[in-house]
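# Here's my sequence, what's the structure:
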Amino acid sequence: MAGESRSADKTTNALPDTNERDRFSPARRLSPAGFLPDLKIHPVEDERSNDSRLAYSEPSATSKQWRLNFSTRSALNSIAQAARLELDRGVAFLLMPVFIGAGIVWYFSLTEEPGFLQPTACVLALGLAVIAARGRPRLKLALIAALLCAFGVLAAKFETWRVETLMVGSGISTHVTGRVVALDHMASGRVRLTLDVTGTARPRLYYQPERVRLSARRISSEIGAGSLVSGYARLLPPTGPVRPGGYDYSFQSYFDGIGGSGFFMTDPKPVATAHMPITAQMSAAIENARNAIAARIRRSIGGPEGEIAAALIVGVRAGIPEEINEAMRRTGIYHIISISGLHMALVAGTIMLLLRGAFALFPDFVSRYPVKKYAAFAALATTGAYLIISGMVVAAERSFIMLAVMLVAILFDRAALTVRNLSISALIVMLWSPHEVAGPSFQMSFAATAALVGGYATWADYRAGKTGEGRHAGRPLLFAAPRWMLVVLAGTCATTLIAGSATTLYAAWHFQRVSPLSLIANLAVMPVVSVVVMPFAVLSAIAMPFGADGPFLYVMGKGLSAMIAIAAWLSKHSPIDTIGLVSPQSVLLATIALVIVTMATTRLRWAMLPFAAAALLTVFWVRTPDLLVSENGKLLAMPIGGGELSVNRPRPNGFTLDNWRRAFNAETVIKPEAAHLLGVRLDVGVAASLLPGTSFLCANDFNGLCVARHPSGAIVAWAANAKDAKPACAYASIIVIEDATAQDPCRDKLVMVITARQLARFGSAAVYFDRFAADERPTIRYAVETRYRPWHEHRQFSREARGLAPYRRTHTKQQKKD
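I've put the predicted structure just below:
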């Protein structure tokens, strides 16, 4: 029999003893050791018998090296296979905005303005190279990446040329006539007007800015958007960064088209209105409608809640009290005030929920027609109207583009929340407004959105591979409700953690502050905003044309009261939120890590770990200045240890000082002391006897000479003019003179002298002392490069930059009467 013959032959063909379960298990991968050479096998004689046995010798050095090479080659092959899989899944398209954005950032970081020839030639040459490299895919990908970077440079250059904002070069008083473009009532009671300038007089400005922003104590009730007004005003040029490496306000003003700012010295008066173009009439009508809606909201709700409601519905937020703004900044919920992706998503979600709920009442209609597309189209139209009525600020425009791409994807039966849609949105924003890439709003917005979309994709993949998803189906509502609430709470926590983690480093880099209680504040506030405030804001907007918005605004106001109370309480108990300067290298590394983890779908995601670790390790790899000087030469600030910051003015500029305090991570500001009150005279002996870390000591009621000593031992002096500065040449390491006409009064080359003329030309200054030799010449870094970019060219025309004294105008009786 077959069985007998098989057993009879078991001495030669018997199978080895194995577990039956192993026969059905997957085949094991062969070990590389099975292919190794030099594995010598030879018989070994046993002294006790004549049998031969097989013995294995130790692998040779060549074998060990071959094993290492094989392991390395296998790892590289695995990485190459994953990269090919990523390319097959379309990662090349997802990286397009990354390379274009890199080119844009590189353009704005240049020290001098390039012409059109260089980027255009690069784009053409790289385009031809891409065509020529058709048969070499790796080279072609590298050339495409370079081409996208060059295209980003060209796009940014084109926008800079297209804007070409004329800016006021120096502070001047003139009679301004202009048409009101926007009008904001501020919390201080003043009114801020944005004017399209139609003319100037007494003196007439040769380089007249096209648009200015002026504040007034009060205005006539007849003045509104589209009105032509006239008044005597003080025009000031846009300011530069308050410190080197800080936010450049002249950069933003240039691309916003604002050529100057200031204030009316007399109340502006309406004048006869001339004919306006149709586009100007439409803009004025929208602006007047916004102001009318804001006034209606304020009357209905009242108080700061009414101001916040007006900000959320029509984007008018100038009237929010500063203490509430600061409370929301400290608690990390200030993003709620600015109309952005959160508000657009809540408005669109509310419309889609209402419409789909209404469609559900008609099952026959739902079964025949794509009601989801109808709801998406209605949400798209509603958010477009919301964008228009909110003033079309940049953040709202960017958020609308992102949401519009997702809603259009629904209309074409595509997934809405995908990294591809995010990349399309980023491409549109970058090409429409390239300068936004360099700003904190764009960076934080897309970082948060990318992290949330990536997190959502990961969760969706996890849910798709999870079995037994229907085990909760059919449960009574009483049992399902607690689970649903836990899911919502977990989703809110995850959303806050992901978005907060993605944006924290950018916020710290731009603003030098991090909200320690941000997670708690957002968890407490977001349910109120998502369930009460924004849905009832949408309902009030729908009911407002019928005069039935009162109840909805009432509920919205109660939700805002709860939000304000939570923010105020948490702000009161929040620790210090300043962290000091953050290195740009850390932000760059974190951005690379975020791009990898968001766009990769294979094991290449783990490549983000070294970049993330390096970003965390290099956060504070930046040297803090030893002294900061304002661009007008009036204010100095110097850290003296123990979290204290010494200044030379008894009443310093609050905005500048707050920025510097955050940069220095200082808790206390030490104001100067008057020398005559201490019974001392600022001479060589007194200055030399100052201990390291001594705050400013001033003579002549703070208007003559001020002296302080840095903890390194270097002596800092400030003087109103060269005459007052002359005695400090004997002992000071650096002297700042608030006089544009002053020359260097010191013959000692080791004494660094900064005059108001240098500051007017190159902006605020950061001074670094030698930590080991206080008598060495300090290093100075200015905020503005010597070769001006277009948004800095106006600096060279100021009187101070030309070494002239401030203009003193003699008013005639007629001018005083006007």
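# going forward, measure contacts and count neighbours with C-alpha atoms only.
Noted.
# so Lys634, which of the three states?
Classification of Lys634 into helix, strand or coil gives coil, according to DSSP: H, G, I helix; E, B strand; the rest coil.
# With adjacent residues omitted, what lies nearest to it?
Taking C-alpha to C-alpha, 6 or more residues apart in numbering, and ignoring the residues beside it in sequence, Lys634 has Glu738 as its nearest neighbour in space, at 6.1 Å.
# Let me see the contact set for that neighbour.
Applying C-alpha atoms under 8 Å, 6 or more residues apart in numbering, one finds that Glu738 lies in contact with Asn632, Gly633, Lys634, Trp718, Ala719, Ala720, Asn721, Thr755, Ala756.
# Touching, the first one and Leu759? I think so.
Yes. Applying C-alpha atoms under 8 Å, one finds Asn632 in contact with Leu759, separated by 6.4 Å.
# more crowded one of the two?
Leu759 (25 against 19; other C-alpha atoms under 10 Å).
# measure the spatially most central residue of the chain to Glu210 for me?
Within the chain, the residue whose C-alpha comes closest to the C-alpha centroid is Pro440; the distance, by C-alpha atoms, centre = their mean, is 1.7 Å. With the distance defined as C-alpha to C-alpha, to the nearest Å, Pro440 ends up 26 Å from Glu210.
# I have a second one here; can you model it like the first so I can compare?
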Amino acid sequence: MELSPGQTGAAGRARAALGRVAGDVESLLEAEREQLPLWIPAALGAGIAAWFALPRAVEWAALILASAGISLAALAMGRGGRAARAAAIAAGCVALGAALIWARAERVAAPVLGRPMVATFTARVVDLDRLPARGAVRLVLAPERGEGGLPPRFRLSVDEENMADGVAPGARIRVRARLVPPPTAAVPGAYDFAPVAWFQRIGATGRALDPVVLEAPAVADWRTRLASWRIGLSRHIQAALPDAEGGIAAALATGDTGAIPEDDNEAMRRAGLAHLLSVSGLHLTAVVGATMVMALRLLALWPGLALRAPLVLIAAAAGALAGIAYTLMTGAEVPTVRSCVAALLVLLGIALGRDAMTLRLVAAGALVVMLLWPEAVIGPSFQLSFAAIIAIVALGDQPLVRARLAAREGEGRGRRIARALAGLLLTGLVVEAALAPIALYHFHRAGLYGALANIVAIPLTTFVVMPLEAGALLLDAIGLGGPLWWLAGQGLRLLLGLAHLVAAMPGASAMLPAMPGGAFALVVGGGLWLALWRTRLRRWGLAPLILGMAWAAVAPVPALLVTGDGRHMAMRTADGRVALLRARVGDYVQDMFGELAGTDETALAFETLPGALCNADLCAATIRRGGRNWRLLATRSAYPVAIGALVRACREADIVVSDRRLPRTCTPRWLKADRPFLARTGGLAIDLDRGLVRTVAERAGEHPWTATNPENEMTAARLPARPSAHQ
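Reported below is the predicted structural model:
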């Protein structure tokens, strides 16, 4: 068929327009060619995160095949252009990331306990973590062969008074305990321990019921000696500094945070200072940097050595050894290992004569972490640490910022100090802005004054407390560490006072109900776009960033939350507070419901709500949402209820919630969430305004930590249709 002249002209104009667009894209990417490699770990992380977000195996396979297909198509059709190569590499990294985490999940597969059980067993201690503030010890155990029905590795909490003396990693113990499968999220949006346990190969958790019996002490090898020395060092520090100051000092030296009281922990979180309590890049930087400076100063005392030897290389090697030793001393937890890997890459760059910190080095560190521990991508530790360093480095790369904050010749000391403080404040504000969405997504809370608090807290910890603590430990060898311990204690007391002062200020922290995953993805994508590009292309990152923030701000908050066991139900009131079905609940349950509802107000009792009628066994209430009245019915005791009265109450209710199996004759108008139903769905988040129900099972899908747990089937239950307005 021949085209008319008009059609030919239109097709030609379209081809010309596409050619101009392609040319503009090529020009932009040519200008950004130095930044393109930075997107390799971003694309790899996107593939890993997508595997966690997609619920079914067929979707994981489709993602991998589609991404690989796009990569091949871009290579085939791109004709050598930079845009085609970039698209091919990015799509290939997405496919690689999804395949990498899928393979990792299958490779770490280990048996998981099928159902709760009480057993007496003999096991070897794999790891030990003392929690003095909670009066408990947490053990990771590997049962002896012949202990039938137990997974090869599980976690056990033991009360301090039930702990035998001499128990250390490598010891063999005997104990009676109650074990349960690793718990999934209680309700949608809550913390989910099941995937964490899966990748750590922990097949059960539990609590000791009797005192622990030590059957054989640990065999002396370097691992047990290191673990025992770490425990002894933590106890020594806590003896030198009592109370919370000793707990924080022990955390800085050994990574042991168990001795920090919960109220001080909460104050540090609300003040935006919680990052100081976990060994991370900040602490490793202080140790490595101090070691390098000391090594350079000491080596420079020998002129002959200074003239003949590469002192910077030797100092970098000394810093690397100090970083590795500090990582081992603090327990070699995965977040610390990640920070150590990043620090070693920085030292390698210094040794090669490169800039001490660039976005390429940060990207290389992130790439190493993703290849070794791809599951870390969805964890807050990885996201917070890399978001902070990316924000700092990207800010320092800005010519305007460098020009404003650079020192001037002949400038007075006062101006230099003011310029340094301004730079520290600006850096703190940018870092807080980068970390706030991550904190809101994972913890539903973000500190508002963290940037100001960190201006004091970070220098105080890095340049005062940690050097004093290191000096005190060295002087303790000759019994002269007391004065330095006192000074370190004063510094830590000042840090705690600052945390409590900031935490008590009005509006110290912002709270947000569960952020939608799509909104979080837009914010992260927009933030990376702003940080990784250098030309005007970076401005396009504002659109997804603003859209994601707006989505998070207007996302509907579920009116009802029901835990997967059916025992606990929370309703969000019109003024944003939470009303609980059962008055006697633990702090964990109350805090969880408050965070998901976006409030830290004290929870109300369900019976205090207008229109609620409760007795010891049942609660009924009428609430108005979505332009209609909803009648709720919930059981709250284990005692039998007269079947006739229960059936009549069910027929009058729209929603019935129970932790027991309800009779078939209990037929509410819309939703019957009893024990069999919740065993299939897990916890529920019920949006009454739109008549929608979200379940834990939707997110868990076919991931391996769900499929291997028969106690929580987590299969897709048949949810009721959205109720009509006349119901």
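# sorry, back to before: map the residue nearest to Lys634 of the first structure across to the second structure for me.
If you follow Glu738 of the first structure across to the second structure using TM-score structural alignment, you land on Asp659.
# ok, now Glu397 of the first structure?
Under the alignment (TM-score structural alignment), Glu397 of the first structure pairs with Val337 in the second structure.
# dump the residue contacts of the closest residue to its match other than its chain neighbours.
Nearest non-adjacent residue to Val337 of the second structure, counting by C-alpha to C-alpha, 6+ apart: Thr327, 6.5 Å away. Contacts were defined as C-alpha under 8 Å, 6+ apart; by that measure Thr327 of the second structure touches Glu333, Thr336, Val337, Cys340.
# burial of the nearest residue to Gly178 of the first structure once chain neighbours are set aside, as a residue count?
If the residues on either side of it in the chain are set aside, Gly178 of the first structure comes closest to Val197, at 4.1 Å by C-alpha to C-alpha, 6+ apart. By the other C-alpha under 10 Å criterion, the neighbourhood of Val197 of the first structure contains 21 residues.
# Is Val197 of the first structure in a helix, a strand, or coil?
When the structure is reduced to helix, strand and coil (three-state DSSP), Val197 of the first structure reads as strand.
# Who are the contact partners of the corresponding residue of the second structure for it?
The criterion is TM-score structural alignment: under it, Val197 of the first structure has Ala142 as its aligned partner in the second structure. By C-alpha under 8 Å, 6+ apart, the contact list for Ala142 of the second structure reads Ala123, Arg124, Val125, Val126, Pro152, Arg153, Phe154.
# Redo the contacts of Thr327 of the second structure as a markdown table? Include neighbour count and secondary structure.
As requested, these are exported to a markdown table (neighbours: other C-alpha atoms under 10 Å; DSSP: H, G, I helix; E, B strand; the rest coil):
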| residue | neighbour count | secondary structure |
| --- | --- | --- |
| Glu333 | 12 | coil |
| Thr336 | 25 | helix |
| Val337 | 21 | helix |
| Cys340 | 25 | helix |
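# Closest one to Leu494 of the second structure out of those, please.
Proximity to Leu494 of the second structure was ranked across the contacts of Thr327 of the second structure by C-alpha to C-alpha; first place goes to Thr336, at 26.0 Å.
# How about the equivalent of Trp660 of the first structure over in the second structure: what's its closest non-neighbour residue?
With TM-score structural alignment as the matching criterion, the partner of Trp660 of the first structure in the second structure is Phe593. What sits nearest to Phe593 of the second structure in space, not counting adjacent residues and going by C-alpha to C-alpha, 6+ apart, is Ala570, at 6.8 Å.
# what's the answer for Ala182 of the first structure, then?
Take Ala182 of the first structure and drop its neighbours on the chain: the residue closest to it by C-alpha to C-alpha, 6+ apart is Thr194, 5.1 Å away.
# ok, now Thr382 of the first structure?
Computed as C-alpha to C-alpha, 6+ apart, the closest residue to Thr382 of the first structure that is not its neighbour in sequence is Ala348, at 7.2 Å.
# quick one: contacts for that neighbour?
When contacts are counted by C-alpha under 8 Å, 6+ apart, Ala348 of the first structure touches Ala376, Ala379, Leu380, Thr382, Thr383.
# What helix or strand is the last one located in?
Think Thr383 of the first structure. helix 371-389 (DSSP states H and E).
# how about the residue nearest to Phe593 of the second structure, what's its partner in the first structure?
Residue pairing (TM-score structural alignment): Ala570 of the second structure is matched to Ala637 of the first structure.
# how far is the lengthiest helix in the first structure from where the chain is centred?
What stands out as the longest helix in the first structure, according to DSSP state H, is helix 477-511. Put simply, helix 477-511 of the first structure sits 20 Å off its chain's centre (C-alpha atoms, centre = their mean, to the nearest Å).
# in the helix or strand that that helix is followed by, what's buried?
Note on helix 477-511 of the first structure: by DSSP H and E, the next helix or strand toward the C-terminus is helix 518-528. Taking 16 or more other C-alpha atoms under 10 Å as the neighbour-count basis, helix 518-528 of the first structure is seen to contain the buried residues Ser518, Leu519, Ala521, Asn522, Leu523, Ala524, Val525, Met526, Val528.
# try stretch 337-355 of the second structure
Buried residues in stretch 337-355 of the second structure (16+ other C-alpha under 10 Å): 337-351.
# Stretch 310-319 of the second structure now?
Using 16+ other C-alpha under 10 Å as the burial criterion, the residues of stretch 310-319 of the second structure that qualify are Leu311, Val312, Leu313, Ile314, Ala315, Ala316, Ala317, Ala318, Gly319.
# So which bit of the first structure is it matched to?
Counting by TM-score structural alignment, stretch 310-319 of the second structure lines up with residues 370-379 of the first structure.
# what helix or strand is the counterpart of Pro535 of the first structure in the second structure on?
For Pro535 of the first structure, the equivalent position in the second structure is taken to be Pro467, counting by TM-score structural alignment. Secondary-structure assignment from DSSP H and E places Pro467 of the second structure in helix 466-475.
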